[in-house]
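Colleague: Build the 3D model from these lines:
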Amino acid sequence: MHGIVAFTSDMNELAGWLRTSFPGIYIVSIEIGNDFDDSFLWSLDKQVEHFCTRIRNDIHLQQARFHQLVTKYAYEKFIQDRISIANYWHNPTQLNKYISQCHFLPDINNERETHNKIYCTNMLKLNAFVITYLDLDEIIVPKQSG
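Modeller: Alright, predicted model coming up:
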């Protein structure tokens, strides 16, 4: 899905990279209303409703295939090296893979057997630590971890 005051075609470069990197992948770029205007003038509720309807009606996106894909491949080196969200994907049903193969989150959280004391030292040096999140976030669960 494109961003605010943008066009579906703005996603073409990313889609091309994905097609090159993952031959045979199915990609859909969802147009919100008439793109540019409606991405600004429609409420987020209306945009999300439109987006979800398009996803639900797309036969290629049925049966939770995206979730299955993430669950199966998130900790693979190829994906860890290329897809940002895979670096903070924490699947509680695959803790061994998460600890041993996830490149970022287990280190930052000091969840590995060997802890990095520099992370703790640096956190303690901060005058303030501010974390923000969006109450309506449905991507990061729990949203407070975003």
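Colleague: going forward, measure contacts and count neighbours with C-alpha atoms only.
Modeller: OK.
Colleague: distance of the most centrally placed residue in the chain from residue 73?
Modeller: With distances taken as Cα atoms, centre = their mean, residue 85 lies nearest the centre of the chain, 4.3 Å away. According to Cα to Cα, to the nearest Å, residue 85 stands 12 Å off from residue 73.
Colleague: State which helix of this structure is the longest.
Modeller: Identified as the longest helix of the chain according to DSSP state H is helix 44-57.
Colleague: and that helix, what does it pack onto?
Modeller: Applying 3 or more Cα pairs under 8 Å, 6 or more residues apart in numbering; DSSP states H and E, we find helix 44-57 packed against no helix or strand.
Colleague: One more, so I can put them side by side:
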Amino acid sequence: MRRTISIKLLLLVCFYFSLGINGLISKQNEPIPVVMFHGMGDTAYGSIIVIKKVLESEIPNIYVTSIRNGNNVEEDFISGFIGNLNDQVSSACEIIRNDPKLQSGYNSIGFSQGGQILRAIAQRCPNPPMRNLISLGGQHQGVYGLPHCFGDTNQTNYLCNLVRQYIRLGAYTPAIQNMVVQAEFWHDPLKEKEYQANSIFLADINNERQPRNQSYKDNLLQLKNLVLVKFTKETIVEPKESEWFEFYKPGQANEIVPLRQSPIYTEDWLGLKQLDQSGRLKLLAIDGDHLRFNMTWFRAQIVKKFLL
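Modeller: Presented below is the predicted three-dimensional model:
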């Protein structure tokens, strides 16, 4: 009788143990989830939904989510123009932390200004870990000019004109910095010291103030790859070189300093040099205008190389 009970207990333990092992194997075989962040003039489930569908068709069983700001589509749309980016990053970090499907890590894709927002998330919120950060046209050294806005709706044009008016009033005044998204990564090379002192978002995440924030560098170095995509016929981002962390030489707005000659790289206060020397900084270029790429390129250069 005791022997029969022992055998049953042994079989029961083996059964539950096998369930645990199978669950672990299944979890390990699951594709890494993807978090997307939209840019100006879009929403979490607007035009970038096309990318979600491509990822789901290319990678079976993948979980793809998109960060939404606010309580509805309208609030999310407006957040691309009006709001405090530091608050948006904090909110996004909380969303990511509370998503059970992201707890083992995730890849990220940022569209336009969503690229620098996701970078801020990587630097400020390392848990759960971001694996690959893919920035499509992100303005990592900011912008100095608003030639025209991306999108042709009346609401987009109205908000773009409003942003221009606010920036003219004084991009680095506290009121504008805390309210206008584009002012928070407005980088005036003719007012470099004023930018570094008063930019509440970009100067901070680029670690341009003393003392340097060592955690920003340490956390960015946890990435498997930092993928920066520049659009060579750019008409939205000025200068387009900002998409590769390049920018004007201070004091003028003509000469661009190459990335590997810039202080942010040579002094390496953000970790870009270490990422580059270890082969984890990927600089890609597309012969097209802002966010203009085809799915053949996206599948070959992004999905197959960084998301599978």
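Colleague: still on that earlier bit, which stretch of structure 2 lines up against the longest helix of structure 1?
Modeller: Helix 44-57 of structure 1 corresponds to no residues in structure 2, going by TM-score structural alignment.
Colleague: repeat for stretch 123-135 of structure 1
Modeller: Alignment of stretch 123-135 of structure 1 against structure 2: residues 220-232, by TM-score structural alignment.
Colleague: tell me which residues of that stretch are tucked away?
Modeller: For stretch 220-232 of structure 2, a neighbour-count test (16 or more other Cα atoms under 10 Å) marks 220-231 as buried.
Colleague: which SS state does residue 118 of structure 1 fall under?
Modeller: Under DSSP: H, G, I helix; E, B strand; the rest coil, residue 118 of structure 1 falls in the helix class.
Colleague: Residue 285 of structure 2 too?
Modeller: strand.
Colleague: What segments of the stretch 101-250 of structure 2 are helices?
Modeller: Shown for the stretch 101-250 of structure 2, the helices assigned by DSSP state H, counting those that start in this stretch span residues 114-124, 154-170, 174-177, 192-198, 202-205, 214-220.
Colleague: Just put the ones you listed in CSV and tack on distance to residue 282 of structure 2.
Modeller: Converted to CSV, the helices of the stretch 101-250 of structure 2 look like this (distance: least, Cα to Cα, whole Å):
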stretch, distance to residue 282 of structure 2
helix 114-124, 14
helix 154-170, 31
helix 174-177, 31
helix 192-198, 27
helix 202-205, 20
helix 214-220, 14
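Colleague: Kindly compare burial across those helices and name the winner.
Modeller: Among those, ranked by average contacts under mean count of other Cα atoms under 10 Å, first place goes to helix 114-124 (a mean of 25).
Colleague: whereabouts in structure 1 does it align?
Modeller: Going by TM-score structural alignment: helix 114-124 of structure 2 matches no residues.
Colleague: Summarise which helices and strands that helix is packed against.
Modeller: Against helix 114-124 of structure 2 (3+ Cα pairs under 8 Å, 6+ apart) you get strand 34-37, helix 85-97, strand 106-111, strand 130-136, helix 214-220.
Colleague: Identify the residue of structure 2 aligned to the residue nearest to the centre of structure 1.
Modeller: Per TM-score structural alignment, residue 85 of structure 1 is aligned with residue 182.
Colleague: Next: residue 3 of structure 1.
Modeller: Aligning on TM-score structural alignment places residue 3 of structure 1 opposite residue 151 in structure 2.
Colleague: hmm, back to that, the match of residue 85 of structure 1 touches residue 164, doesn't it?
Modeller: No: using Cα atoms under 8 Å, residue 182 of structure 2 is not in contact with residue 164; the gap is 9.1 Å.
Colleague: what residues do those two have in common as contacts?
Modeller: Common contact partners of residue 182 of structure 2 and residue 164 (Cα atoms under 8 Å, 6 or more residues apart in numbering): none.
Colleague: rewinding a little: could you provide the helices and strands packed on helix 114-124 of structure 2 in JSON lines, with additional columns for distance to residue 238 of structure 2?
Modeller: Putting these into JSON lines (distance: least, Cα to Cα, whole Å) gives the following:
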{"stretch": "strand 34-37", "distance to residue 238 of structure 2": "21"}
{"stretch": "helix 85-97", "distance to residue 238 of structure 2": "20"}
{"stretch": "strand 106-111", "distance to residue 238 of structure 2": "16"}
{"stretch": "strand 130-136", "distance to residue 238 of structure 2": "15"}
{"stretch": "helix 214-220", "distance to residue 238 of structure 2": "25"}
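Colleague: Show me what stretch 68-81 of structure 1 is in contact with.
Modeller: Taking Cα under 8 Å, 6+ apart as the rule, stretch 68-81 of structure 1 contacts 86-87, 89, 91, 97-98, 101-103.
Colleague: give me that answer again for 10 Å
Modeller: 21, 65-66, 83, 85-91, 93-94, 97-104 (Cα atoms under 10 Å, 6 or more residues apart in numbering).
Colleague: Same question for stretch 100-120 of structure 1.
Modeller: Everything outside stretch 100-120 of structure 1 that qualifies as a contact, by Cα under 10 Å, 6+ apart, is 74-77, 79-81, 84, 86-90, 95-96, 98-99, 124.
Colleague: how does it look with 7 Å?
Modeller: The contact list for stretch 100-120 of structure 1 (Cα atoms under 7 Å, 6 or more residues apart in numbering) reads 75, 80, 87-88, 99.
Colleague: Nearest to residue 51 of structure 1 among those?
Modeller: Nearest to residue 51 of structure 1, judged by Cα to Cα, of the contacts of stretch 100-120 of structure 1 is residue 88 at 24.4 Å.
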